[in-house]
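Student: Structure, please.
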Amino acid sequence: SISWSRIFPNGTGEANPEGVKYYNSLIDALLAKGIKPYVTLYHWDLPQALEDRYEGWLSSKVVDDFERYAFTCFEAFGDRVK
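Tutor: So this is what the prediction gives:
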């Protein structure tokens, strides 16, 4: 799983470059060993800031934030993962 909180610690705003770097390194290491990564974008790790702001998934407002997170992941990792 890719942690939404590692990529966007506050759930929104600018992506955390260190978080993106972490997953780029992990994905590259897996590929170097002949392992094709299959990722999950959400596995119960909603950033706490979004839980506090919107009451989490109870609000449809969180969908726009998830879309931004997913798009960021697709752009950064999509060429190397399933």
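Student: CA atoms for contacts and neighbours, from now on please.
Tutor: Will do.
Student: Helices of this structure, residue ranges please.
Tutor: For the chain, the helices defined by DSSP state H cover 4-7, 17-32, 48-54, 62-77.
Student: One more, please, to line up against the first structure:
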Amino acid sequence: HAKDVRVDQDRLDDVGILAAPLEYHSPKLPGLGGVDWGRFFSVLTDVGYSGPVCIEVEDRAYEGSLAARKSALRQSATFLRQFIPAGG
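Tutor: Okay, the predicted model is just below:
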């Protein structure tokens, strides 16, 4: 599934990689965090994946209402389409 995160490197350095993830990162919409989406989709292409990609909205900035969550889905889909071949 497609979701992004913003890692707080200073916090990660303090708590370590084995800490609960929300102690050192914040979930974000695709394109608003640190995931290299070009590389991600390149690997999917290289291995021949042609299945679905589900968008997961966990970004707290979009939790306020149904309208905000729908906006998050539209924004995410618009961003991710640049990596999906036409007809895909």
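Student: After superposition, what's the TM-score here?
Tutor: After superposition, the two chains reach a TM-score of 0.53 (TM-score structural alignment, normalised by the length of structure 1), with 67 aligned residues with a Cα RMSD of 3.1 Å.
Student: Same list (the helices of structure 1) but as JSON lines, adding distance to Val39 of structure 1 and mean neighbour count.
Tutor: Listed next are the helices of structure 1 as JSON lines, based on distance: least, Cα to Cα, whole Å; neighbours: other Cα atoms under 10 Å:
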{"stretch": "helix 4-7", "distance to Val39 of structure 1": "12", "mean neighbour count": "22"}
{"stretch": "helix 17-32", "distance to Val39 of structure 1": "10", "mean neighbour count": "14"}
{"stretch": "helix 48-54", "distance to Val39 of structure 1": "22", "mean neighbour count": "14"}
{"stretch": "helix 62-77", "distance to Val39 of structure 1": "10", "mean neighbour count": "15"}
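Student: Let me have the ones you listed in TSV, extended by distance to Thr40 of structure 1.
Tutor: Putting the helices of structure 1 into TSV (distance: least, Cα to Cα, whole Å) gives the following:
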stretch	distance to Thr40 of structure 1
helix 4-7	10
helix 17-32	13
helix 48-54	19
helix 62-77	10
